[in-house]
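Undergrad: sequence below, structure please.
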Amino acid sequence: MGNKDKFNLFSFTGKMKILHLSWFAFFITFMVWFNLAPFLQSVKESLGLTTAEIKTLLILNVAFTIPARVVIGMLTDKYGPRIVYSALLAICSIPCFAFALSETFIQAAISRFALGFIGAGFVVGIRLVSEWFPHNELGTAEGIYGGWGNFGSAAAAFTLPTVAVMLGGEDGWRYAMAITGVMSLLFSFVFYANVTDTPKGSTYFRPKNLGAMEVTSTGDFFLLLLMKIPMYGALALLAWKLSPTGIAMLSDTIVNSIYIGLSVLYLYEVWQTWKLNKSIFSEPVPEIHQYKFKQVVVLNILYFATFGSELAVISMLPLFFSETFELTPVMAGMVASAYAFMNLMSRPGGGWLSDKFGRKPTLLILTAGLAVGYFFMGQVNSEWPLWLAVVVAMACSFFVQSGEGAVFATVPLIKRRMTGQIAGMTGAYGNVGAVCYLTVLSLVDYSTFFLVIAGTAVLGFITLLFMEEPSGQIAEVNDDGSVTLIDVANN
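TA: Coordinates of the predicted model:
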């Protein structure tokens, strides 16, 4: 078995090869997904857009990722990470090229909305890495996958403007974006040729049903239906932002039909979930196959507060620094990028701490730090020395990103065959958080915005008290009916 190899970052064989190919695939998806951020001004001038239209493109960029993460999670469990990741990288190069060729706001808006789909790539690697690494290395491996891949957004911010200048002219941004599309297309072939879903001799466990999530008790059934609502709520909130009340991109008729569509979809999901799970109302699930959905609920709420706040803060931090301390845009961008740089170490750090000291104690400490960090961010004003504000932002970012690492150190330990679905839901909650926080930001001042995030972190801390430390083993059934037990903790 390849799993017995040492954990050596400089190795490119066995499980380490899978880890390196996975984080690089994720890195490319993030480069493509955030290739707009460094070119907001160029795109605005080039296409003659208003400030409201540019802000709309930023919201559209994260909108589609909410349903996409759920769908991609299900497809990954069903068809395996190798095919799903390769297809995602290849298919998403199309809207990337379409955006680079856009001439009008509508073309740009449609291709940007479609590009939100690439933000779902993250979920695929979570399942793939969990197949290759044993539980005592899983947090570290998932942390490296998440942290180094996440760095793609910072890499886009640093390198793409230079590429655009080198290729020259007012179309420089188009070439730079197209290059990320080419990278995505080419790497889809590399990934497909070099990856297998599981180590040799291991089984890839698939869920019973593609359309809905399994639960194993009646209480969990209602809890699942409740937890689906915020995902639809966030999409409704986006529609409201685009309505005449917001920035008037869509007419009232279209927005109302979106609301109706979302309600119908939700009812369809309720029906699918009932079809799959109705047997639990008549006969209890054998204990060996049970899992507690409340574990997923806690992780969803924590990812809402961690990744949700990260996406929102990365979008507003340059502006916050330039307005509070009267910095030039370039200087403010440099200061704000310190936040993204922390990802390289913090997210693997959070995973490593989880492997070492247990999932729940690590999450409790990091969530408490998160609340305190954002509380202090809420106190920052122009009388502070700049260096102190940067130190507070970096410290806060350490807790945010280590928290993300610790959340995804726990996700694969709940139910192996549903890891994609669970990661999809938890990942989607991160985007729901981003939409909610960005909406709050459009209504209040910076200080209140940071205090609202601190408040949700406190809420996360309280729900965390109900989580149970993963222990023992997960049971999965092989095709021939025999049961495989997968260790989730050193007992």
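Undergrad: only C-alpha atoms from now on, for both contacts and neighbour counts.
TA: Fine.
Undergrad: gap between stretch 412-425 and the chain center?
TA: With Cα atoms, centre = their mean, to the nearest Å as the basis, stretch 412-425 stands 14 Å off its chain's centre.
Undergrad: buried set for that stretch?
TA: By neighbour count on 16 or more other Cα atoms under 10 Å, the buried set for stretch 412-425 is 412-425.
Undergrad: again, but for stretch 277-291
TA: Buried residues in stretch 277-291 (16+ other Cα under 10 Å): 277, 290-291.
Undergrad: and Val435, how many residues sit next to it?
TA: Burial of Val435 is recorded as 26 neighbouring residues (other Cα atoms under 10 Å).
Undergrad: for it, give its distance to Glu310.
TA: Separation of Val435 from Glu310 (Cα to Cα, to the nearest Å): 11 Å.
Undergrad: sorry, back to before: check the buried residues of stretch 277-291 against Phe191 and report the nearest one.
TA: For the buried residues of stretch 277-291, the closest approach to Phe191 (Cα to Cα) belongs to Tyr291, at 32.7 Å.
Undergrad: for the most centrally placed residue in the chain, give its distance to Gln41.
TA: Nearest to the mean C-alpha position of the chain, by Cα atoms, centre = their mean, lies Gly427 at 4.4 Å. Per Cα to Cα, Gly427 is found 30 Å from Gln41.
Undergrad: can you give me the helices in the stretch 151-300 of the chain?
TA: Assigned by DSSP state H, counting those that start in this stretch, the stretch 151-300 of the chain shows helices spanning 152-167, 172-194, 218-242, 252-277, 293-325.
Undergrad: pick the most buried one from these.
TA: Of all the helices of the stretch 151-300 of the chain, helix 293-325 carries the top mean neighbour count, a mean of 22, counting by mean count of other Cα atoms under 10 Å.
Undergrad: one more to put side by side:
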Amino acid sequence: MSSFARNNGQLNLLDFKAPAIRTLHTTWFAFFMTFVLWFAHAPFKGALVKTFSMTDAQWKALLILNVALTIPARIVIGILVDKFGPRITFSLLLMISGVLCTFFALSRSFEMLALTRFLMGFAGAGFVIGIRLVGEWFPARQVGLAEGIYGGWGNFGSAAAAIVLPTVALIYGGEEGWRYAFMSAGAFAFLYGIFFYRVIRNTPKGATYFKPKKSGGLEVSTPRDFVFLLVMNLPMFGALAALAWKLSPAGVKLLPYAAVNAIYGVLFVLFLVQAWQIYRVNAEMLKAGGVPEFQRYPFKQVAILNINYLITFGSELAVVSMLPGFFADTFGLSPIKAGLISAGFATITVAARPGGGWISDKFGRRKTMLVVLAGLAIGYLLISRIDSTWPLALAVAATIGCGLFVHMGTGAVFAMVPLIQRRMTGQIAGMTGAYGNVGGVIFLTIYSFVSTPTFFMVIAASSVLGLVASCFLSEPKGHISEVAEDGSVQLIEVA
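TA: Below is the predicted model:
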């Protein structure tokens, strides 16, 4: 038994002598820092609007730009982490993000502010790297809980940014305090990137880090899966087109129609390029009619997890954005009180996401997914009925209860991602993570056209669709096979 698998497979998070536990803590904090940088602007709306004389449309455009690059970035980062390893990829991402955060702080025009915030979308892709790294260090019986801790604790970086950075700005004082807060966060991330590179290993001692045969696109096992993969790429480009539309005169009026049409053209070309890369990677497989049976994996697993993360994390992104306003409007609360009450929906991730992973490890990943999505459908249907006649305490309890299933669902998704195909875990995690952002775009776009109760019912209906899709999930069993550079076949336990 390895040094990190003790007490019948339970994790002792205080056993810092165990290399895997040290790796887990070092990695979730790296993810935490990327989320601090990614959401650092959120608590400084007043200061930024005042400094740059921004209109409401410009502020909304800044929020859109902050998430626009994250969808393709997660795909790119997934490719890089599989090719070069988590150690160097995460280190460079932290250092580059720290530099970009500093440039954001030094911006003297809205254009510079917008450009750096757009580029900061790459920081939101850091999540993908740790999924592969944690998957390398923990066995199947522990990986769900370990990934849940990584995701849940790291995800808290967005809330920490709202708490810590305004305090840092207040300590510096003056109208420029926000700039020094950003630069401090950027400097810390840069130094932590160096620290991460010095202390992290890609795998436990003696283990092999498997890499894809070719880079640039996800490998699949059959011609049918090849077509399936191409179809599954369409929603990601559709979400980017929706974000471009939001910047058009029909949305926040930041870009003219000519520029938006040009973006549509670029997205179409990028889709063709991506399709070609996927073909190039899978050309030999297509000619042979498939890969050897022992190396195959069912792409349907990836597709269903993509859909489920679109529903779980996508709805989380959307609901967190609108929930404070919903409580303020429904119950006549002040913005501060509504924000504090709504925070419970997001902060519960610290416990609920690891809980979803732990339940998956203990009771089965497919079964957990089915239960969570059923709870999600019921939860969103329930809060769609909330109105001013409800007792506030009951409304808050229903919302937090729904949030519990949302975050458990995100943990359940990534309890299965590392068990599909080891050498491509980064790319699979990247695609699944990107689908989470796609979900946020889809649900927020729907919210802009419908009433709040209808918005919640749409998410409930999508949860039912995810539940049906999850009936076709296969519980990981036995082993997956990987071929080492010397040609030997190694088996990795996934059950």
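Undergrad: got a TM-score for the pair?
TA: Remark: TM-score between the superposed chains equals 0.97 [TM-score structural alignment, normalised by the length of structure 1]; 489 aligned residues with a Cα RMSD of 1.2 Å.
Undergrad: could you dump the buried residues of stretch 412-425 of structure 1 into TSV and include secondary structure and distance to Val400 of structure 1?
TA: Putting these into TSV (DSSP: H, G, I helix; E, B strand; the rest coil; distance: Cα to Cα, whole Å) gives the following:
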residue	secondary structure	distance to Val400 of structure 1
Pro412	helix	20
Leu413	helix	21
Ile414	coil	22
Lys415	coil	25
Arg416	helix	26
Arg417	helix	28
Met418	helix	26
Thr419	helix	22
Gly420	helix	23
Gln421	helix	23
Ile422	helix	20
Ala423	helix	18
Gly424	helix	19
Met425	helix	19
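Undergrad: nearest to Phe30 of structure 1, of those?
TA: Of all those, Phe30 of structure 1 sits closest to Gly424, with 16.3 Å by Cα to Cα.
Undergrad: would you confirm that Ile200 of structure 2 contacts His25?
TA: No: with contact defined as Cα atoms under 8 Å, Ile200 of structure 2 does not reach His25; the gap is 10.8 Å.
Undergrad: give me the common contacts of those two.
TA: Between them, Ile200 of structure 2 and His25 share no contacting residue under Cα atoms under 8 Å, 6 or more residues apart in numbering.
Undergrad: can you give me the helices for the stretch 1-150 of structure 2?
TA: Secondary structure of the stretch 1-150 of structure 2 (DSSP H, counting those that start in this stretch): helices at 19-38, 45-52, 56-68, 70-84, 86-105, 110-119, 126-137, 140-155.
Undergrad: of those, which approaches Ala250 of structure 2 most closely?
TA: With Cα to Cα as the criterion, Ala250 of structure 2 lies closest to helix 56-68 of these, at 11.5 Å.
Undergrad: quick one: stretch 108-126 of structure 1 aligns where in structure 2?
TA: Mapped onto structure 2 using TM-score structural alignment, stretch 108-126 of structure 1 covers residues 113-131.
Undergrad: any idea how far apart the tips of the matching stretch sit?
TA: First residue to last in stretch 113-131 of structure 2 (Cα to Cα) measures 31 Å.
Undergrad: could you do stretch 127-138 of structure 1 as well?
TA: Using Cα to Cα, the two ends of stretch 127-138 of structure 1 sit 11 Å apart.
Undergrad: Leu444 of structure 2 pairs with which position in structure 1?
TA: By TM-score structural alignment, Leu444 of structure 2 lines up with Leu438 in structure 1.
Undergrad: should've said Phe226 of structure 2
TA: For Phe226 of structure 2, the residue aligned by TM-score structural alignment is Phe221.
Undergrad: ok, and the closest non-adjacent residue to Leu255 of structure 2?
TA: Using Cα to Cα, 6 or more residues apart in numbering and skipping residues adjacent in sequence, the residue nearest Leu255 of structure 2 is Ser248, 5.0 Å away.
Undergrad: so what corresponds to Gly455 of structure 1 in structure 2?
TA: Counting by TM-score structural alignment, the partner of Gly455 of structure 1 is Ala461.
Undergrad: quick one on the thing from earlier: out of the helices of the stretch 151-300 of structure 1, flag the one nearest Ser46 of structure 1.
TA: Judging the helices of the stretch 151-300 of structure 1 by Cα to Cα, what sits closest to Ser46 of structure 1 is helix 172-194, at 9.4 Å.
Undergrad: which neighbouring elements make contact with the closest one?
TA: helix 14-33, helix 81-91, helix 93-100, helix 152-167 (3 or more Cα pairs under 8 Å, 6 or more residues apart in numbering; DSSP states H and E).
Undergrad: residues in structure 2 aligned with that helix?
TA: Mapping helix 172-194 of structure 1 onto structure 2 (TM-score structural alignment) gives residues 177-199.
Undergrad: with structure 1 superposed, average distance for the matching stretch?
TA: Compared with structure 1 after the fit, stretch 177-199 of structure 2 shows a mean deviation of 1.3 Å (mean Cα distance after the TM-score superposition for structure 1).
Undergrad: list of residues touching that stretch?
TA: Contacts of stretch 177-199 of structure 2 with the rest of the structure, by Cα under 8 Å, 6+ apart, involve 26, 30, 33-34, 36-37, 40, 44, 47, 87-88, 90-102, 104-106, 165-166, 168-172.
Undergrad: do the same with stretch 266-286 of structure 1
TA: 209, 211-218, 221, 225, 228-229, 232.
Undergrad: redo that, cut-off 7 Å
TA: With contact meaning Cα atoms under 7 Å, 6 or more residues apart in numbering, stretch 266-286 of structure 1 is reached by 211-218, 225.
Undergrad: write the ChimeraX selection for whichever of those residues are buried.
TA: Of the contacts of stretch 266-286 of structure 1, the buried ones go into a single ChimeraX selection, burial set by 16+ other Cα under 10 Å:
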select :212,213,214,215,216,217,218
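Undergrad: structure 2: which residue goes with Lys78 of structure 1?
TA: Residue correspondence to structure 2 (TM-score structural alignment): Lys78 of structure 1 is matched to Lys83.
Undergrad: swap in Asp487 of structure 1?
TA: Match for Asp487 of structure 1 (TM-score structural alignment): Glu493.
Undergrad: its match: how many residues sit nearby?
TA: Under the neighbour criterion other Cα under 10 Å, Glu493 of structure 2 is assigned a count of 15.
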